[in-house]
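Trainee: Here is the input, now give the coordinates:
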Amino acid sequence: MSGNKDGDGGWATFVWNSEKKEFLGRTGCSWFKIILFYVIFYLCLAGIFVGTIQALLLTLSSYKPTYQDRVAPPGLSHTPRLDKAEIVFSMSKNDTYVKFIESINALLKPYDDNVQTNEMKFEHCGDAPQWYVDRGSLENNAGQRKACRFSKSLLGDCSGDDDPTFGFKDGTPCIIVKLNRIVNFRPKAPSGNQSLPEALQGKVQPNLIPIHCKNKRQEDEGKIREIKYFGLGEGFPLQYYPYYGKLLQPQYLQPLVAIQFNVTLEQEVRLECKVYGANIDYSEKDRYQGRFDIKLTVNS
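Mentor: Below you'll find the model as predicted:
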């Protein structure tokens, strides 16, 4: 068989057969037809791919996620926040809490009054909790929307204005709490006192999402001396919602609540904080859904 190949010219003849005018076993006409077939075939595939992408893009909004079924609103987060949600420091050693101060300062930097002076971007939304501020629908082509001002001075003793250590040097540390941003989400105030803890009974203000912290463990109840809350109404006012997203509200400032703890020294205290609203739920699988817990140890 190999002799026949050699007699036929072998590979040189297969590459170019001068008698039959074939290149790699095909004539020019055959090559033209097969190349034309694959060009048309892949152009059709590309057209189908581009068409499906364009059809998908027509269903998507530039301003909000189309599918939010995996989002469990809202998350509650705090600063400073560590991996193990544990805050341990000594009052007499500032190097043990300087990292906490730095994280709080970084969070509050956009809340300085001199950053919120642009009248085209910010507006005053009242000195007390009010109803939602309606700035139109997401898709009405009205351009960027204004955002409500929120001054860090509303955080009182935890603003850093009078005490740059946010209470850490005195053993009464502050944490800053916020509801995570979700586009077009409107938190609803509690509909009644049934779902509220005893400490909030009769104290709830209208147009406000209240927050409350208490001991996580029964044995820690006697270790908590006092818990103070600072902010506009000491909760999350409704006029700061809904959030219109980074494209329409890049300057948006979500409302903050500062919580100052005074606990027994040299003792680990487990604390749990929750927000209360008609459309706010909690999950055992997600410890930051509508709540969080921290371990706090204040040493001398």
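
Trainee: only C-alpha atoms for contact and neighbour calcs from this point on.
Mentor: Will do.

Trainee: what's the span of stretch 226-240, first residue to last?
Mentor: With C-alpha to C-alpha, to the nearest Å applied, stretch 226-240 spans 29 Å between its terminal residues.

Trainee: Burial check on residue 75, number of neighbours?
Mentor: Residue 75 has 22 neighbouring residues, counting by other C-alpha atoms under 10 Å.

Trainee: Residue 164 now?
Mentor: Based on other C-alpha under 10 Å, the number of other residues close to residue 164 is 14.

Trainee: for the one 10 residues further on, same thing?
Mentor: Per other C-alpha under 10 Å, the neighbour tally for residue 174 reads 29.

Trainee: hang on, residue 196 packs against residue 277?
Mentor: No - applying C-alpha atoms under 8 Å as the test, residue 196 and residue 277 come out as separate, 9.2 Å apart.

Trainee: Quick check, residue 179 in contact with residue 75.
Mentor: Yes - under the criterion of C-alpha under 8 Å, residue 179 makes contact with residue 75 at 5.9 Å.

Trainee: Strands along the protein, start to end?
Mentor: Along the chain, counting by DSSP state E, strands occupy 16-17, 22-23, 26-27, 76-79, 86-90, 122-123, 147-148, 174-179, 208-215, 224-230, 235-237, 257-263, 268-275, 291-299.

Trainee: Out of those, flag the one nearest residue 188.
Mentor: Nearest to residue 188 among those is strand 208-215 (7.2 Å), distances taken as C-alpha to C-alpha.

Trainee: Return the list of helices and strands in contact with that closest one.
Mentor: Applying 3 or more C-alpha pairs under 8 Å, 6 or more residues apart in numbering; DSSP states H and E, one finds that strand 208-215 contacts strand 235-237, strand 268-275.

Trainee: Please provide the structure for the following sequence as well, for comparison with the first:
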Amino acid sequence: MTKQQQKKMPIVRQMSKQDELLSAQAQYFLRLDEMKLTKKQRAMRFIWDPKTSRFCGRTKTSWTKIIIFYLIFYGMLAALVAICMWVFFQTLDPRIPKWQLDSSLVGTNPGLGFRPMPTDNEESTLIWFQGSNQTSYMYWVDNILSFLDNYYVPSKIAKGNGQIKPCSHSDYPEIGQVCEVDVRDWGECNRDQFFNYHKNSPCIFLKLNKIYGWTPDYYDDPYDLPDEMPQGLKNHIASLNNTKERQNIWISCQGENPADVEYLGPMTYYPRYIQGFPGYFYPYMNAEGYLSPLIAVKFERPIPGIVINVECRAWAKNIIYSRSERMGSVHFELLID
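Mentor: All right, here's what the predicted structure looks like:
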């Protein structure tokens, strides 16, 4: 090291110490100025400091860098999520569920539903009306009409390549075809007659819940029917000569208790020649334009002024029935004033 360099060394150290003192002094006075400010002034200075041209503690350059960073970061994150979702949806079919029958949450035991249902109380199953009061019975008529809208105008759901055809037990639908639900088969249970609510002979519509790929195991042998099946239904099955015409999911309705049986009175099922859901509607394969078959039950002369407990049951060998758990059946009450 030369003498000249050695002479310069102390000068550099002395200037460095002087800078430190000046910096400390400046910080001290800045703190004094800060202490003199009110909370509002400090907040305003944090938002915009005209001395340092800082906005919320950052300069323009700093804000530019951080904005660019997060734009790139979240852009890449969104792209990664989009790619993962695209790959995931490639494994799914919009019409075919991945989990079916026993491997699905729905299972293999279809439930039975009814319409109309009360809309003001989801837990209620009471159908209560007065046939002489138009406001009273039109509430239920409108409820049914809303449910049957697609059945009266099936073109609303038949889109794309969906083909609707009249089916029979000798003419099953082919792949891509669905069976027509003919509203004329409901006889007196039609909208022109207000579903007979104004005559105190209400029509109730029954529907079996859809399970993809489920095929019913029919009671198609009149000599091999369960003992608990109503005798009227047994007689109806025996009256059908063709084995294919017996390939239906049968329906029976009756009062839950002996008193309810007496109060309920006679009833008529529509379509009258089946008394059930025709087998050519199954299995359900989520085809375009498919509509579940319906059974209309007309209660001819229920006793007015009494709450009547009604149970309707679906009959097939692979439909498990349990009254306590409401499996394979549906319960509702009728009250006609």
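
Trainee: helix/strand/coil for residue 17 of structure 2?
Mentor: Following DSSP: H, G, I helix; E, B strand; the rest coil, residue 17 of structure 2 is assigned to helix.

Trainee: any idea how far it lies from residue 35 of structure 2?
Mentor: In terms of C-alpha to C-alpha, residue 17 of structure 2 sits 27 Å off from residue 35 of structure 2.

Trainee: before we move on, back to that, highest average neighbour count across the helices and strands packed on strand 208-215 of structure 1: which stretch is it?
Mentor: Compared across those, strand 235-237 shows the largest average neighbour count, a mean of 26 (mean count of other C-alpha atoms under 10 Å).

Trainee: average gap between it and structure 2?
Mentor: Here the mean offset of strand 235-237 of structure 1 against structure 2 after fitting is 0.4 Å, by mean C-alpha distance after the TM-score superposition for structure 1.

Trainee: Can you check which part of structure 2 that strand sits on?
Mentor: Residues 276-278 of structure 2 are where strand 235-237 of structure 1 lands when matched by TM-score structural alignment.

Trainee: contact partners of that stretch?
Mentor: 169, 247, 248, 249, 250, 251, 293, 294, 295 (C-alpha atoms under 8 Å, 6 or more residues apart in numbering).

Trainee: what about 6 Å?
Mentor: 248, 249, 250, 251 (C-alpha atoms under 6 Å, 6 or more residues apart in numbering).

Trainee: And stretch 137-146 of structure 2, by the same measure?
Mentor: 116, 129, 197.

Trainee: hmm, 10 Å instead?
Mentor: Taking contacts as C-alpha atoms under 10 Å, 6 or more residues apart in numbering, the residues outside stretch 137-146 of structure 2 that touch it are 115-119, 127-131, 134, 147-148, 151-152, 190-191, 193-200, 202-205, 336.

Trainee: same question, stretch 183-193 of structure 1
Mentor: 63-65, 68, 73-74, 132, 137-138, 179, 196, 200-210, 236-246, 275-280.

Trainee: Residue 45 of structure 1: which of the strands of structure 1 is closest?
Mentor: When those are compared by C-alpha to C-alpha, strand 26-27 sits nearest residue 45 of structure 1, at 26.0 Å.

Trainee: Helices along structure 2, start to end?
Mentor: Ranges of helices within structure 2 are 3-36, 39-47, 60-90, 134-147, 149-152, 231-239, 258-264, based on DSSP state H.

Trainee: Any figure for the gap between residue 154 of structure 2 and residue 181 of structure 2?
Mentor: In this view, residue 154 of structure 2 and residue 181 of structure 2 are 9 Å apart by C-alpha to C-alpha.

Trainee: One more: residue 236 of structure 2?
Mentor: Residue 236 of structure 2 sits 22 Å away from residue 181 of structure 2, going by C-alpha to C-alpha.

Trainee: Those two: which is more packed in?
Mentor: residue 181 (21 against 15).

Trainee: re earlier: which neighbours do residue 154 and residue 181 of structure 2 share?
Mentor: 164, 290, 291.

Trainee: With neighbour count added, can I get these in a markdown table?
Mentor: Shown next, in a markdown table, are these (neighbours: other C-alpha atoms under 10 Å):
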| residue | neighbour count |
| --- | --- |
| 164 | 20 |
| 290 | 21 |
| 291 | 21 |
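
Trainee: Including distance to residue 259 of structure 2, could these go into TSV?
Mentor: What follows is those, written out as TSV (distance: C-alpha to C-alpha, whole Å):
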residue	distance to residue 259 of structure 2
164	44
290	40
291	36
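
Trainee: Out of those, the closest to residue 186 of structure 2 would be?
Mentor: Of all those, residue 186 of structure 2 sits closest to residue 291, with 15.2 Å by C-alpha to C-alpha.

Trainee: for residue 227 of structure 1, what are its contacts?
Mentor: Residue 227 of structure 1 neighbours (C-alpha under 10 Å, 6+ apart): 172, 174, 212, 213, 214, 259, 260, 261, 262, 263.

Trainee: Which residue is the nearest non-sequential neighbour of the equivalent of the fourth one over in structure 2?
Mentor: In structure 2, the position corresponding to residue 213 of structure 1 is occupied by residue 253, as judged by TM-score structural alignment. Nearest residue to residue 253 of structure 2, sequence neighbours excluded (C-alpha to C-alpha, 6 or more residues apart in numbering): residue 312, at 4.1 Å.

Trainee: Equivalent analysis for residue 17 of structure 1, please.
Mentor: Closest residue to residue 17 of structure 1 apart from its sequence neighbours, by C-alpha to C-alpha, 6+ apart: residue 23 at 6.5 Å.

Trainee: With distance to residue 39 of structure 1 as new columns, can the helices and strands packed on strand 208-215 of structure 1 be given to me in CSV?
Mentor: Formatted as CSV, these follow (distance: least, C-alpha to C-alpha, whole Å):
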stretch, distance to residue 39 of structure 1
strand 235-237, 61
strand 268-275, 61
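
Trainee: what's near enough to touch residue 110 of structure 1?
Mentor: 116, 150, 151, 152, 251, 252, 253.

Trainee: Of those, just say which sits nearest to residue 2 of structure 1.
Mentor: residue 251 (79.2 Å).

Trainee: Count the neighbours of the match of residue 213 of structure 1 for me.
Mentor: 22.

Trainee: what do you get for residue 16 of structure 1?
Mentor: Residue 16 of structure 1, neighbours per other C-alpha under 10 Å, totals 17.
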